[in-house]
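1. sequence and computational prediction follow.
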Amino acid sequence: MELREIEIFLVLAEELHFGRTADRLHVTPARVSQAVKKQERALGAELFKRTSRSVQLTSIGVQLKEGLSTGYQQIQESLAAAAAAGRTFTGELRVGYSAAWCGNLVVTAADTFRTRHPHSTIRFLNFQMDDPLTPLRDGNCDLQLTELPIDEPDIVNGPVLFTEPRALMVPAAQPFAERSTVSLEDLAEVPLIAVTNQPQYFLDLHYPHRTPSGRTIPRGPSATAWQDVLALVGAGKGVSPTSLRAARYYSRPDIVYVPFRDAPPVQYGLTWPASGNTPHVRAFVQAMLDAGGPLQPPGPAAGAK
């Protein structure tokens, strides 16, 4: 006797009415009748006395009900316990981020996640901007919040959580520092400091070689870490694009953040290994989505003209 057939028998034994049994189980009365007849044929005994006015258990039906009830209840309790365990994650989840403002959102989401899954722990990982994919690929990170695009066959792109206006970091003594905005065409007039070791499609978007009209953008020194970019710009070696929010986190007297008036915003989204698309990861993704509200768009920031 299959589990569904046991369920039909036990509900009918309780209700003693084919219609009410069908309603409780969301099936038709005919389905209930077919199941009972199948059970009776298999057992070689009548389980119910049926008339046009009533349905009653036979003595064998009573005996079967008593024997099945305890076992069925145990099965239901075991299934419920397994489902609850599946929703309650344990162990450590390693969550990476690139920019400091991404880290703020990750920490906020972690509070939500730990409330929902108190037996889990979160380890935060801050990665250098020149190596965003290796930690995911070598198993040292379960998911991360980072600048997009990421277009790799072994990496899953989750939702874009927020976007930020793009700005240009310029030396405080550079003429651009006196402007209220800059244009992508202005990049042809100054050396551009870029980060190395990123995928080419990422570099083409964030550190282009030509302006929209086709003018060549000169290259300045390259950098492998964010602090190197700040040092090079502050020393007057060139300019570098970033999120306008960076002005709040990395205000320096030798650097000014000037908003672009015609550049696309910087997108930030979640990524994780295709081989690690686990319920644990998906639960944290949901926590990130739920925690997205506190991250407000940047207003006027220190050092921005």
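-> Done, it's in.

2. C-alpha only now, for contacts and for neighbours.
-> Fine.

3. for this protein, which segments count as helices?
-> Remark: helices assigned in the chain by DSSP state H are 3-15, 18-25, 29-43, 59-87, 100-116, 134-137, 200-206, 226-234, 246-249, 279-290.

4. tell me what angle the second one forms with helix 3-15.
-> Helix 18-25 runs at 130 degrees relative to helix 3-15, counting by axes from the mean of the first three to the mean of the last three Cα atoms, to 10 degrees.

5. residues of helix 18-25 that come out buried?
-> By neighbour count on 16 or more other Cα atoms under 10 Å, the buried set for helix 18-25 is 18, 21-22.

6. quick one: list the elements packing against that helix.
-> Helices and strands touching helix 18-25, by 3 or more Cα pairs under 8 Å, 6 or more residues apart in numbering; DSSP states H and E, are helix 3-15, helix 29-43.

7. quick revisit: closest to residue 269 among the buried residues of helix 18-25?
-> residue 22 (47.5 Å; Cα to Cα).

8. I'd assumed residue 33 was in contact with the closest one.
-> No - judged on Cα atoms under 8 Å, residue 22 makes no contact with residue 33 at a distance of 9.5 Å.

9. picking up where we left off before, closest one to residue 49 among the helices of the chain?
-> Nearest of those to residue 49, taken as Cα to Cα: helix 59-87 at 9.4 Å.

10. quick one, longest strand in the protein?
-> The longest strand of the chain (DSSP state E) is strand 155-164.

11. out of the buried residues of helix 18-25, which one sits closest to residue 237?
-> Among the buried residues of helix 18-25, and counting by Cα to Cα, the member closest to residue 237 is residue 22, at 78.2 Å.

12. another structure for you, compare them:
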Amino acid sequence: MRDRNFLHVAVGATVEKTREHTMELRDIEILLTLAEELHFGRTATRLHLSQARISQSVKSQERRIGAPLVDRVNPRAVGLTPLGIQLVTELRPAYHRIVRTIDHARLTAHGVTGVLRIGFQPGAEYEHSPAVIADFTRRNPAWQVMLRQVGFADPIAALEAGEADVVFARAPFERQQHYRVTVVATEPRWVILPVGHRLSTAPSVPFTELLDEAFVALSRETGCARAFWLAEADRGRAPVRVATEVNGIGELVAAVAHGAGIGLTAESTRLFHRDPGVVFRPVDGIGPCELVVVSRPADDRPVVADFLGACAGVNAMEITI
């Protein structure tokens, strides 16, 4: 009897010890998302969780592992420690295999034979996207569409990691030449001005009138996108004056509303990011922007080709704003 009690206690201790070192699937998702966003607030928004929940999860994993995973020197823009980078690199493929396996089993049980994973870059909202998706699902009833928001600074990272099959994004973006890009819509670039700005009541604004203005810029990590939305190619010799940097369209609108500067955006932004502190005006003298759907060149599945065809079909549709 004494031996049995001892065995019971020993096994119980082993189970408890294992639980102490167990990473829940949700905690892994939080860590992987934080590795993409490098920002607690954006990670919380993307996962529909509180920022406290994100912080609590990361600290819990650090306690289990016994070392820091996140560098918190700058609370607004965190980074990963070398150990954190190693852990994320090794976890990511395993996590996505598990998620795909569970999803496949669940969908098979409901008679669904496949899933098309569609990523959306923040700021790539488009009024015809729901119609495209509805048309796709009508013609492919055995396929389910799964939508997810991808990172703003690097929207195609989701494609590279195998987390998405296609991604809606704003061109240009880094490494664009390595992907298949289908143009969904072409829109003029407009300027966001604070209410009361000297040009806020103008029917349209010549770009030459904006050359001396302070601009709200995208972060440097967005690369060619930052240069495009500052219209650097249209400035001639006039240097750009950057007042502040932001990490997304919502932050851009908010920064302009608070008087930080002005910014360029797509015309349709005014449909999705309204703010009483700003006005949107068309700009003369600069070219348009493109909303695109991005896919891997080697992905020749008929279902992907069908979706790309549906997206290309709306390019000729009239945009009503």
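-> Arrived safely. Model, not experiment: these values are computed from the prediction.

13. so after superposing, what's the score?
-> The TM-score (TM-score structural alignment, normalised by the length of the first structure) is 0.62; 210 aligned residues with a Cα RMSD of 2.5 Å.

14. just to revisit the earlier point, output the buried residues of helix 18-25 of the first structure as CSV; include the columns distance to residue 179 of the first structure.
-> CSV is the format used below for these (distance: Cα to Cα, whole Å):
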residue, distance to residue 179 of the first structure
18, 81
21, 76
22, 75
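
15. just list the residues touching residue 41 of the second structure, thanks.
-> Contacts for residue 41 of the second structure (Cα atoms under 8 Å, 6 or more residues apart in numbering) come out as residue 51.

16. check for me that it belongs to a strand.
-> No - Residue 41 of the second structure: not assigned to a strand; according to DSSP: H, G, I helix; E, B strand; the rest coil it is helix.

17. that one matches what in the first structure?
-> Alignment note: residue 41 of the second structure maps to a gap in the first structure; criterion TM-score structural alignment.

18. distance of residue 41 of the second structure from residue 120 of the second structure?
-> 18 Å (Cα to Cα, to the nearest Å).

19. what count of nearby residues applies to residue 190 of the second structure?
-> Around residue 190 of the second structure there are 25 other residues, counting by other Cα atoms under 10 Å.

20. OK, contacts around it?
-> For residue 190 of the second structure, the contact set (Cα under 8 Å, 6+ apart) comprises 264-267, 280-283.

21. please apply the same query to residue 187 of the second structure.
-> 266-268, 288-291.

22. give me the buried entries from those residues.
-> 266-268, 289-291.

23. ok, so of these, who is nearest residue 136 of the second structure?
-> So of these, ranked by how close each gets to residue 136 of the second structure (Cα to Cα), first place is residue 291, at 18.5 Å.

24. looking for the alignment partner of the closest one in the first structure.
-> Per TM-score structural alignment, residue 291 of the second structure is aligned with residue 268.

25. look up the closest residue to that match, ignoring the ones flanking it.
-> residue 147 (4.6 Å; Cα to Cα, 6 or more residues apart in numbering).

26. so what's the residue count around that neighbour?
-> 23.

27. strands - which of the contacts of residue 187 of the second structure land there?
-> Using DSSP E, these in strands are 266, 289-291.

28. what's residue 154 of the second structure aligned with over in the first structure?
-> Using TM-score structural alignment, residue 154 of the second structure pairs with residue 131 in the first structure.

29. its match and residue 197 touch, don't they?
-> Yes - counting by Cα under 8 Å, residue 197 is a contact partner of residue 131 of the first structure at 6.7 Å.

30. now residue 59 of the second structure: which helix or strand?
-> helix 51-65 (DSSP states H and E).

31. which part of the first structure matches that helix?
-> Going by TM-score structural alignment, helix 51-65 of the second structure sits over no part of the first structure.

32. what residues are up against the match of residue 291 of the second structure?
-> 145-148, 160-163.

33. in ChimeraX, select just the buried ones from those.
-> Selection of buried members from the contacts of residue 268 of the first structure for ChimeraX, criterion 16+ other Cα under 10 Å:
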select :145,146,147,148,160,161,162,163
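
34. next, format the contacts of residue 268 of the first structure as a markdown table and append distance to residue 225 of the first structure.
-> Output for those, formatted as a markdown table (distance: Cα to Cα, whole Å):
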| residue | distance to residue 225 of the first structure |
| --- | --- |
| 145 | 17 |
| 146 | 15 |
| 147 | 15 |
| 148 | 17 |
| 160 | 24 |
| 161 | 24 |
| 162 | 23 |
| 163 | 22 |
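
35. for the contacts of residue 268 of the first structure, which one is nearest residue 171 of the first structure?
-> Of the contacts of residue 268 of the first structure, the one sitting nearest to residue 171 of the first structure (Cα to Cα) turns out to be residue 147, at 23.7 Å.

36. now do the contacts for the aligned residue in the second structure for the closest one.
-> Aligned by TM-score structural alignment, residue 147 of the first structure pairs with residue 170 of the second structure. Shown in contact with residue 170 of the second structure (Cα under 8 Å, 6+ apart): 121, 123-124, 289-292.

37. which of those residues are retained in the first structure?
-> Mapping the contacts of residue 170 of the second structure onto the first structure (both residues aligned by TM-score structural alignment, their matches' Cα atoms under 8 Å) leaves 121, 289-292 still in contact.

38. can I get those residues in TSV including distance to residue 314 of the second structure?
-> As requested, these are arranged in TSV below (distance: Cα to Cα, whole Å):
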residue	distance to residue 314 of the second structure
121	19
289	16
290	13
291	11
292	11
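
39. from those residues, which two are the most distant?
-> Of all pairs in those, the most separated under Cα to Cα is 121 and 289 at 14.8 Å.

40. residue 142 of the second structure touches residue 107, doesn't it?
-> No - at 9.7 Å, residue 142 of the second structure does not count as touching residue 107 under the criterion of Cα under 8 Å.

41. identify the contacts common to these two.
-> Common neighbours of residue 142 of the second structure and residue 107, counting by Cα under 8 Å, 6+ apart, are 113-114.

42. could you pick out the longest helix of the second structure?
-> helix 82-109.

43. can you name the residues of the first structure that it overlays?
-> Using TM-score structural alignment, helix 82-109 of the second structure lines up with nothing in the first structure.

44. now the angle between helix 51-65 and that helix, please.
-> 110 degrees.

45. which elements pack onto helix 82-109 of the second structure?
-> Using 3+ Cα pairs under 8 Å, 6+ apart: helix 82-109 of the second structure touches helix 25-37.
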